[in-house]
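Undergrad: How does the following fold in three dimensions:
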Amino acid sequence: MGTGCALAMLAACGQRDVILPGERLDIRDGMATQQVETANIAAPISLGAQVANADWTHRGGSATHNMPHLALSETPTLAFAASIGQGDSRRNRITADPIVVDGVVYTVDAALNLAATATNGAALWSVSLMPAGERTELSGAALAYGGGMIFATTAFGELIALSPANGGVIWRQDLGASGASAPTYQGGVVYVVGQDNRAWAIDAEDGTIRYTKNSNPVAAQYGYGPGVAVTSEYAIFPFSSGQLVGAFKNGGMTRWTDSVGGERLGYALNALDGITAGPVVDGSTVYYGNSTGMIVALNLSDGTRRWSAQEGAVNTVYPVGGSVFAVNDINELVRIDARTGDVVWAVQMPDLIERRMGKSRAAVAHYGPVVAGGHVIVASSDGALRLFDPVSGALARQIELPSGAASAPVVAGGVLYVVNKDGQLLAFR
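TA: Here you go, the predicted structure:
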């Protein structure tokens, strides 16, 4: 380039900007990943009669991860706070949702201690899930119940069967993969997926392996994942590769596969493609999603897509009353039409917590939702239990949740239970 040209360009840089006339368009217009402003609609909904469930046996409530409109007071209040052991620390976190069986609540603290607490708050027993002789500090566990046993997966790559009476170990199975998913029990078999993208069907009686399934390995993934959904005929395996596999539960032969995609522009979560909202089976439909901008509805029998919504989901979705409720990847509580996948309303929830002097901020984690007592309920790490109107999404009630949530809320026997970051089991009646 000649000197004259260079000087001309420099001179041009010093000139006043020319504002061109015409309509301004967003450069993302027309892109599949574009965030669209939702026109909230107060649409009628019939949640059905409240169901008085006695137990909550799995993450998501049942082996299909599907629960109805549950019985709970419209104005629940804190009944008790009972210690379950160690709370969150800089190195360890609580990851297990509570399960409730026969009037006992089972929880796992940040140090992998399994505790049994009566529904009046009394401590019954506590045992360590740490392998014998192990000193490495790892956290991460999940629980399920079935066939008269408690099943626990841990960050040490074990699936453990324990007695609900005293926590005694019945058998241990080394899966060889850390951060296994929440276990699922159905018909004498326990199903689990490891973060090495292998899945197992394990005999509940003695811990022997019936069959395994594999998916493609990935480099970036979550430390633990959602559980397998199991019906009378199918087992739906969610892999951290983003692949969902529908298989015949007897023998494990693959019936269909699907893979979730989508991305939310400008968010670091795009680097993690794994399934975060594990499969939920509601009648003939399977719902699942990821944290990068997609929720999908599939036909259970053949895996064909019914719809896909440009909304990520960080937790298990909750289908009820012809709608699907979810906390999306940008901290909105959303209601989606279960027939079409269209968003009915989206409500922004707190995103960041201001720290002292405004020098730093921490992200708010939201757990749930669960639909109970006529409300859509979310437990949050900022110290609030929020109850929303399912018709409009309006905040109906906010209840103090001491120390902030560390688990999803679960409902059984007309009581809502949630574990807080200090390692306490909170009960709201």
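
Undergrad: C-alpha from now on. contacts and neighbour counts both.
TA: OK.

Undergrad: chain center to the helix or strand encompassing Val347, what's the gap?
TA: Under the criterion of DSSP states H and E, Val347 resides in strand 343-348. Offset of strand 343-348 from its chain centre (C-alpha atoms, centre = their mean, to the nearest Å): 19 Å.

Undergrad: Who are the packing partners of it?
TA: Packing contacts for strand 343-348, counted by 3 or more C-alpha pairs under 8 Å, 6 or more residues apart in numbering; DSSP states H and E, involve strand 332-337.

Undergrad: Between strand 343-348 and the strand it packs on, find me the angle.
TA: If you take axes from the mean of the first three to the mean of the last three C-alpha atoms, to 10 degrees, strand 332-337 sits at 170 degrees to strand 343-348.

Undergrad: Packing partners of strand 332-337?
TA: strand 323-327, strand 343-348.

Undergrad: Ok, which of the ones you listed comes nearest Glu205?
TA: strand 323-327 (35.5 Å; C-alpha to C-alpha).

Undergrad: ok, residues contacting the closest one?
TA: 313-319, 333-339, 366-369, 376 (C-alpha atoms under 8 Å, 6 or more residues apart in numbering).

Undergrad: and if we set it to 7 Å?
TA: 313-315, 317-319, 333-338, 369 (C-alpha atoms under 7 Å, 6 or more residues apart in numbering).

Undergrad: By neighbours, which of these wins?
TA: Per-residue neighbour counts (other C-alpha atoms under 10 Å) across the contacts of strand 323-327 peak at Ala313, which has 29 neighbours.

Undergrad: Report the contact partners of the nearest residue to that one once chain neighbours are set aside.
TA: Spatial nearest neighbour of Ala313, excluding adjacent residues (C-alpha to C-alpha, 6 or more residues apart in numbering): Asn328 at 4.3 Å. With contact taken as C-alpha under 7 Å, 6+ apart, Asn328 is in contact with 311-314, 334.

Undergrad: Point to the residue nearest the middle of the protein.
TA: Asn315 (2.4 Å; C-alpha atoms, centre = their mean).

Undergrad: check contacts around the residue nearest to that residue when sequence neighbours are not counted.
TA: Spatially, and ignoring its direct neighbours in sequence, Asn315 is nearest to Ala277 (4.7 Å; C-alpha to C-alpha, 6+ apart). The contact partners of Ala277, by C-alpha under 7 Å, 6+ apart, come to 226, 288-290, 313-317.

Undergrad: quick one more, to check against the first:
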Amino acid sequence: MSGHIFSPRSLKLKTLTMLAGASLLLSACSMFESSDPEVIIEGDRISILQLEKQLVPEDIANKENMYLPPAWQNEYWPQNGGYPNHAMHNLSLGTEDKAVSRIWSANIGQGTTKKLPLSASPVVFEKQIFAMDTTQHVTALSTENGKEQWRIDLKPEDEDENVTGGGISVANGVVYVTSGFNEAYALSAADGEQIWESKLPAPARSAPTVISGRAFIITADSRLVCLSADTGEILWEYQGISEMTGLTGTASPAADSDIVVPAFSSGEIYALRIENGSVAWSDNLSPVRRYSGMDDLVEIRGLPVIAREVVIAISFGGRMVAIDTRSGQRIWARSIGGSQTPWVAGDYIYVLTSDSELVALSRMSGQVVWVDALPAYEDVKDREDPIIWRGPVMANDRVFIVGSNGEMREYDPRSGEQITSWDTKESIALPPIIAGGTLYLTAESGKILAYR
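TA: Just a heads-up that it's a prediction; the model follows:
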């Protein structure tokens, strides 16, 4: 599916028409109101349409033969989502059967504030972990003990306010940073010295994706900008459809071989040729039917994943798809929404849904293997203190997710049985990352926590 179907004006007219129709319906209903006393039905009210969306395990042919790869140790986690294709499979953690324990924690600067969330995921390269706080300070820490190696302030001198957005990537000893303003930077990983600075056409919203000597950045106006990784020169741009969003940040593009796959706030996803930005194919992840106001948030916040020549993508509004990277044809589509990145491991896909569920799917068919319903609130009875779940990641044949309440859960990847849970004693801001046999968490307080 390609082309720009809806313009802002047509969407506005459509909305006004719907509101007018709703007003007429309400007026008509009032004419037939009964004089009988109103009957109050006690109990929670649950939308029947929402019930239709609940996921259940499905019968899958040859389920017992679904492949789960052995654990492998990745020394680096160099970009948002791991590697540029965002497919990390089954990683190795320092302990096989033992419980992980915290080995150090370190401060990276200012954490989440009332106005600004901590949104830049850290990256790991050559025994260093690089992170950015909410005041545009980039810090390099030792992965051995958390000791600070260097720290640099990238907030422009003429800017008074801090902003959210942007992120960090590292490749070939160079740290690439977008800070949420109109600049992109290249820094030396060794000492933080600036190599180049590039002016962007609009504020950056994604961390850079770096591959084949190019850095790809999505800006606030839904534009993909391709920079030379060596000089910062803009090589080409692609303009997507811009749409208002209620989610923080933007998914970093996925890239593999000769294509880059950006996802925009409109719910559109494209495969563009790395060389010149020409369109190979496009799709749209807006839901076919909208059940609630939440479905209107069609943005793709979870990172697209490229695995075995298939693109896996999910929108918050309730659409998850698998697309052939060469033809652009959908292999399957499901009415599943979420804002976290799907995790691909062999024949399995693990994903957190916007309905607070951890789901395992068949990579080939999209069928549901297992589902675990997660608590959406710390105070379930009064529905107070919502829990935001982050992840998943997979290591040592275990699926890890972590809640904003600090709870870490570990699951059996085949059965969905919860193996254990433990308390990080911190409010967690971002999904876990794993590198060098160590699991790293980013706390809302502005700390990096290392576990092994």
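
Undergrad: ok, back up a step: residues contacting the corresponding residue of structure 2 for the residue nearest to the centre of structure 1?
TA: In structure 2, the residue equivalent to Asn315 of structure 1 is Gln340, according to TM-score structural alignment. By C-alpha under 7 Å, 6+ apart, Gln340 of structure 2 lies in contact with 301-302, 352, 390-391.

Undergrad: do that again at 8 Å, thanks
TA: Neighbours of Gln340 of structure 2 in contact, by C-alpha under 8 Å, 6+ apart: 301-303, 351-353, 390-392.

Undergrad: From the residues you listed, pick the one nearest Gly81 of structure 2.
TA: For the contacts of Gln340 of structure 2, the nearest to Gly81 of structure 2 is Leu303 (7.1 Å; C-alpha to C-alpha).

Undergrad: What's the local residue count around the closest one?
TA: Leu303 of structure 2, neighbours per other C-alpha under 10 Å, totals 27.

Undergrad: Show me what it lines up with in structure 1.
TA: Using TM-score structural alignment, Leu303 of structure 2 pairs with Gly278 in structure 1.

Undergrad: Trace stretch 205-212 of structure 1 over to structure 2 and give me the residue numbers.
TA: The aligned range for stretch 205-212 of structure 1 is 230-237, by TM-score structural alignment.

Undergrad: thinking again about what came up before, close enough to count as contact, the match of Leu303 of structure 2 and Pro238?
TA: Yes: counting by C-alpha atoms under 8 Å, Gly278 of structure 1 sits close enough to Pro238 to count as a contact (6.3 Å).

Undergrad: Spit out the residues that contact those two alike.
TA: Joint contacts of Gly278 of structure 1 and Pro238 (C-alpha under 8 Å, 6+ apart) are 226-228.

Undergrad: who wins for neighbours among these?
TA: That'd be Gly227 among the shared contacts of Gly278 and Pro238 of structure 1, by other C-alpha under 10 Å, with 33 neighbours.

Undergrad: What's it aligned with over in structure 2?
TA: By TM-score structural alignment, Gly227 of structure 1 lines up with Ser252.

Undergrad: what do you get for Val189 of structure 1?
TA: Per TM-score structural alignment, Val189 of structure 1 is aligned with Arg214.

Undergrad: before we move on, back to that, the strand holding Val347 of structure 1 vs strand 323-327, what angle?
TA: Using the same axes, to 10 degrees, strand 343-348 of structure 1 lies at 20 degrees relative to strand 323-327.

Undergrad: after superposition, how close is strand 343-348 of structure 1 to structure 2?
TA: Comparing strand 343-348 of structure 1 with its match in structure 2 after superposition yields a mean distance of 1.2 Å (mean C-alpha distance after the TM-score superposition for structure 1).

Undergrad: Report the aligned residue range of structure 2 for that strand.
TA: Counting by TM-score structural alignment, strand 343-348 of structure 1 corresponds to residues 368-373.

Undergrad: what does that stretch rub up against?
TA: 55-60, 356-362, 415-416.

Undergrad: one step back: just checking, the match of Gly227 of structure 1 touches Thr209?
TA: Yes: with contacts counted by C-alpha under 8 Å, Ser252 of structure 2 reaches Thr209, the gap being 6.3 Å.

Undergrad: who touches both of those two?
TA: In contact with both Ser252 of structure 2 and Thr209: 80, 217, using C-alpha under 8 Å, 6+ apart.

Undergrad: so Asp273 of structure 1 makes contact with Phe239?
TA: No: using C-alpha under 8 Å, Asp273 of structure 1 is not in contact with Phe239; the gap is 10.0 Å.

Undergrad: which one of the two has more residues nearby?
TA: Counted by other C-alpha under 10 Å, Asp273 of structure 1 and Phe239 do not tie: Phe239 has more neighbours, with 33 against 25.

Undergrad: which residues does that one contact?
TA: Applying C-alpha under 8 Å, 6+ apart, the residues near Phe239 of structure 1 are 193, 195, 197-198, 215, 274-275.

Undergrad: Show me those residues that map onto strands.
TA: 193, 198, 275 (DSSP state E).

Undergrad: now, which of those sits nearest Val108 of structure 1?
TA: The nearest one, if we look at these relative to Val108 of structure 1 and count by C-alpha to C-alpha, is Val193, at 19.2 Å.

Undergrad: okay, now that closest one: neighbour count?
TA: So Val193 of structure 1, with other C-alpha under 10 Å, has 31 neighbours.

Undergrad: can you list the residues that contact stretch 191-209 of structure 1?
TA: Counting by C-alpha under 8 Å, 6+ apart, 147, 157, 161, 171-173, 175, 177-185, 188-190, 210-217, 221-225, 227-228, 237-241 sit against stretch 191-209 of structure 1.

Undergrad: for structure 2, what's the longest helix?
TA: helix 8-31 (DSSP state H).

Undergrad: Wait, Val339 of structure 1 touches Pro319, no?
TA: In this structure residue 339 of structure 1 is Arg, not Val. No: if you go by C-alpha under 8 Å, Arg339 of structure 1 and Pro319 don't touch, sitting 11.0 Å apart.

Undergrad: on that earlier part again, quick one: the residue nearest to the centre of structure 1 from His65 of structure 1, how far?
TA: According to C-alpha to C-alpha, to the nearest Å, Asn315 of structure 1 stands 11 Å off from His65 of structure 1.

Undergrad: For structure 1, which segments count as helices?
TA: Under DSSP H, structure 1 gives helices at 3-13.

Undergrad: now stretch 10-26 of structure 2, how far from the centre of its chain.
TA: 33 Å.

Undergrad: what's the span of stretch 253-268 of structure 1, first residue to last?
TA: 36 Å.

Undergrad: Contacts for that stretch, please.
TA: By C-alpha under 8 Å, 6+ apart, stretch 253-268 of structure 1 touches 33-35, 242-248, 270, 273, 275, 289-290, 292-296, 301-303, 310.
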